[in-house]
Each structure stands twice: as C-alpha cells, then as structure tokens.
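K.L.:
kindly generate the corresponding structure for this input.
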Amino acid sequence: MPANLEHIQQIMAEADTLFSTEEVEAAIDRVAEQINQKLFDSNPVVFCVMNGGLIFSGKLLTKLTFPLEQSYLHASRYRNETSGGELFWKAKPEVSFMDREVLIIDDILDEGHTLTAIVDFCKRAGASKVHTAVLMDKQHERKARPDLKADFVGLYCEDRYIFGYGMDYKGYWRNAAGIYAVKGM
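P.N.:
Coordinates of the predicted model:
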C-alpha cells in the first residue's frame, strides 16, 4: 500500500537541510579524485548497491577517468522485516571479479551490516581487494564492528533519519536534490 502522499509531502516541507546540492556535488568530486588516484591502474569491477547507491554511483562513475567494468548488486538483510537477519540476495553480482579489485558504491554507511556482508562475500568469492565508497557516513556508536570504515567517504552526518541523493524515507525522496533529515528524527 503506498504511503500517504500528504504525509510524504509534509516530510519534505518540514525537513532540515543537512547538505545542499552544491555541497553534495563537491563531495562527489572529492571522492572521485581520491578514487582516481587510488585505483587508476587496477582495472577494477565496480558494483553499485541497489537501490540506494544508484544516484551516487551514477554521478560518481562519470568522474572516474580509468577503465573499469561496472555492474550492480542488490542485497538486503531486512526482507520486509524491521530488524536485519541473514543476507538475502535480490540480485547477485553477474560480472566475474576473481583475482580483481572491486569497488562497492553505496549510499550510506549506517550500522554497516549489509556492507560488511557484501565485502565479505566479494573476498570469499575471489576478489583480490575490496574497496568501499559511500556518499554518507552516519556518525554513531552502533557500527557492526568498531573498526568499520569506508575507504572513500563523501560526507559525514549526525545520527538522524536522512534522505535524498539515493537515500529514502519510506521508499520516497531518493530523488531529492540535497540531503535532508526528517524533522525530529
């Protein structure tokens, strides 16, 4: 059942702007520059984590100046539940990355359970090295592992319910041009 449209519109109307479009685009440029320096001669396979990573990945890929193979994967730990369980693959990687470097692009590093599981899967499946790039890194103490960090981070944000640039509020506002926090959350 679709969300109440009036409620969804109210969420945006009342949202706090955390990062403007210009700030997000500048962060994507910085991440691209870092990746270009690090992976320029590695012939990586680059995976976009669906659905959240789609916008960040699309913007980022056009700024990478080296040869790469691009694909996507779709994994979830939630499967319509409120708490995560075992990793469920909605679409497994279809491009071979055996003995190759892999770059995983995702929207946000929150607690990191899914990203950790994807990285572990790629390592077990034969990737020579796995790198991670996220648009947002949410700052809190609930990370899956205390040492969990993405290799490339666009922006850091406070521990709030955020949306925009691929991140959603109940399936909506992934298309918001900026990064917003739900009022009071």
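K.L.:
every contact and neighbour count from this point should use C-alpha atoms.
P.N.:
Fine.
K.L.:
gap between F19 and N175?
P.N.:
Distance, F19 to N175, by C-alpha to C-alpha, to the nearest Å: 14 Å.
K.L.:
just checking, next helix/strand downstream of the longest helix seen in the chain?
P.N.:
For the chain, the helix that runs over the most residues, judged by DSSP state H, is helix 21-39. As assigned by DSSP states H and E, the chain's next helix or strand after helix 21-39 is strand 45-49.
K.L.:
ok, how many other residues are close to the residue nearest to R142 when sequence neighbours are not counted?
P.N.:
Spatially, and ignoring its direct neighbours in sequence, R142 is nearest to E111 (5.7 Å; C-alpha to C-alpha, 6 or more residues apart in numbering). As a burial measure, E111 scores 18 neighbours (other C-alpha atoms under 10 Å).
K.L.:
now the second one, please; I'll put the structures next to each other:
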Amino acid sequence: MKQIRDEMAAFLKQEDIQKLVGKLAAQIENDYEGREIIFICPLRGSIHLTADLMRRISLPQQVDFVFVRSTEKGGAISMQKDISINITGKDVIIVEEIIDTGRTLSYLKDRLLASKPASLKIVTLLDKPARRELPIRADYIGKTIEDRYVVGYGMDSDEKGRNYSEIYVLKN
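P.N.:
Okay, here's the model as predicted:
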C-alpha cells in the first residue's frame, strides 16, 4: 500500500528530531529547576513531542490534554476538550509540534491564562513564522523552518502520516 511519504522528501531524520527534543528538554529543565511542570498537549499532533519531552525531563510533572479546532480556514476556533486539572498558580507549558498561523495556539494561550497559572510558556519543535497570522511566539523553539508543508512526528495530511518517526516535506 502506498504511503504519503512515498511522494515526499526526507526533511528531519529521527536522530535529528531527538537532538532537537534533547536541546528543548535541557532548556526547560534548566529554567524550571526544582519546580513542577504541567504540560498541556493539544491533540492530536503534539502527542509525540509531549511524550518525548516528558521522558527526557526528570523534574516533577503532570500532563493534560486539550482538543482545539478551527472550523475552517480562517474560521471560528472552538474548544472540543478542555483541561481537566487545576492550573491556577502552576507552571504550565503548552507543547506544540509546529506553530503555523498561530490562531489556535493564541486561542489556547488566552484560555489557559484565564485560569491564572503562575507561568505559561510555549515549546514547539518547528516554528513556521512565514505563515503567522497572529503575533505569537514560542519560548522554546527546536527549529525555525521556511513555509513548507511537513508530515510526520505528529503532523499530518488529512490525518495520514502522524505516525512517521521522521518528518517529510513535499517534493519540489
């Protein structure tokens, strides 16, 4: 059966991704030394990065999941599944596999800030500022990329390819 990656070119190999994850984990551990972190994982794409970060960070931690979706391109954003733990007064990190337009991330950030965490930061594996519609920036960035369509390591094309351990781009 043909895979979507068969029509794509390799962009980041598994080893490269893990180096970026290690760099991000070290930065977070350094910044949060002696504190507990609550990771917020937006479903579905961020599950791989969240799991890898959690395994690499030895600080006390919790995780919760949200599902935020945009109804259509440029359309309304809605919360399909909200957090279930109390983040008031806690150190919270939103984990994103990629920041593109920033619309859903901005919505999620505002929603979480309403719960009055002690701190709220954003970590992303990939940052694509060329597509940004809102002025939002991650505190921890694995790699800044050009405006390319990527699939793998949680990122998908019509829900296909999330399971790839490497990241691929459309062939030019």
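K.L.:
more neighbours: which of F19 and N175 of the first structure?
P.N.:
Legend: neighbour count by other C-alpha under 10 Å for F19 of the first structure and N175, higher for F19 (17 against 13).
K.L.:
the second structure: which residue goes with the more buried one?
P.N.:
The equivalent of F19 of the first structure in the second structure is L12 (alignment by TM-score structural alignment).
K.L.:
ok, the counterpart of D156 of the second structure in the first structure - contacts?
P.N.:
Alignment note: D156 of the second structure maps to D168 in the first structure; criterion TM-score structural alignment. If a contact means C-alpha atoms under 8 Å, 6 or more residues apart in numbering, then D168 of the first structure has G52, I162, R174 as its contacts.
K.L.:
show me the contacts for the second one.
P.N.:
Listed by C-alpha under 8 Å, 6+ apart, the contact set of I162 of the first structure reads D168, Y169, I179, Y180, A181, V182.
K.L.:
would you mind measuring from the match of F19 of the first structure to V151 of the second structure?
P.N.:
For L12 of the second structure, the distance to V151 of the second structure - C-alpha to C-alpha - is 10 Å.
K.L.:
can you list residues touching both of those two?
P.N.:
Counting by C-alpha under 8 Å, 6+ apart, the residues touching both L12 of the second structure and V151 are I167, Y168.
K.L.:
before we move on, back to that, thinking the match of F19 of the first structure is in contact with Y168, fair?
P.N.:
Yes: between L12 of the second structure and Y168 there is a contact at 6.9 Å, judged by C-alpha atoms under 8 Å.
K.L.:
compute the first-to-last residue distance for stretch 77-96 of the second structure.
P.N.:
Span of stretch 77-96 of the second structure from end to end, C-alpha to C-alpha: 17 Å.
K.L.:
need the counterpart of T65 of the first structure in the second structure.
P.N.:
So T65 of the first structure corresponds to S58, using TM-score structural alignment.
K.L.:
before we move on, the earlier item: any idea how far the residue lying closest to the match of F19 of the first structure once chain neighbours are set aside is from A114 of the second structure?
P.N.:
Closest residue to L12 of the second structure apart from its sequence neighbours, by C-alpha to C-alpha, 6+ apart: I167 at 5.0 Å. With distances taken as C-alpha to C-alpha, I167 of the second structure is found 34 Å from A114 of the second structure.
K.L.:
try N30 of the second structure
P.N.:
Distance from N30 of the second structure to A114 of the second structure, counting by C-alpha to C-alpha: 27 Å.
K.L.:
please apply the same query to L108 of the second structure.
P.N.:
Applying C-alpha to C-alpha to L108 of the second structure and A114 of the second structure gives a distance of 10 Å.
K.L.:
quick revisit: contacts only, for the match of T65 of the first structure.
P.N.:
E29.
K.L.:
helix/strand/coil for it?
P.N.:
On the three-state scheme (DSSP: H, G, I helix; E, B strand; the rest coil), S58 of the second structure is labelled coil.
K.L.:
which part of the second structure lines up with stretch 39-46 of the first structure?
P.N.:
Going by TM-score structural alignment: stretch 39-46 of the first structure matches residues 32-39.
K.L.:
and the matching stretch, how far apart are its ends?
P.N.:
Counting by C-alpha to C-alpha, the terminal residues of stretch 32-39 of the second structure are separated by 12 Å.
K.L.:
again with stretch 3-12 of the second structure
P.N.:
End-to-end distance for stretch 3-12 of the second structure, by C-alpha to C-alpha: 17 Å.
K.L.:
so which strand or helix has the equivalent of R132 of the second structure over in the first structure?
P.N.:
Under the alignment (TM-score structural alignment), R132 of the second structure pairs with K143 of the first structure. Under the criterion of DSSP H and E, K143 of the first structure resides outside all helices and strands.
K.L.:
ranges for the helices of the second structure?
P.N.:
14-31, 47-56, 103-113.
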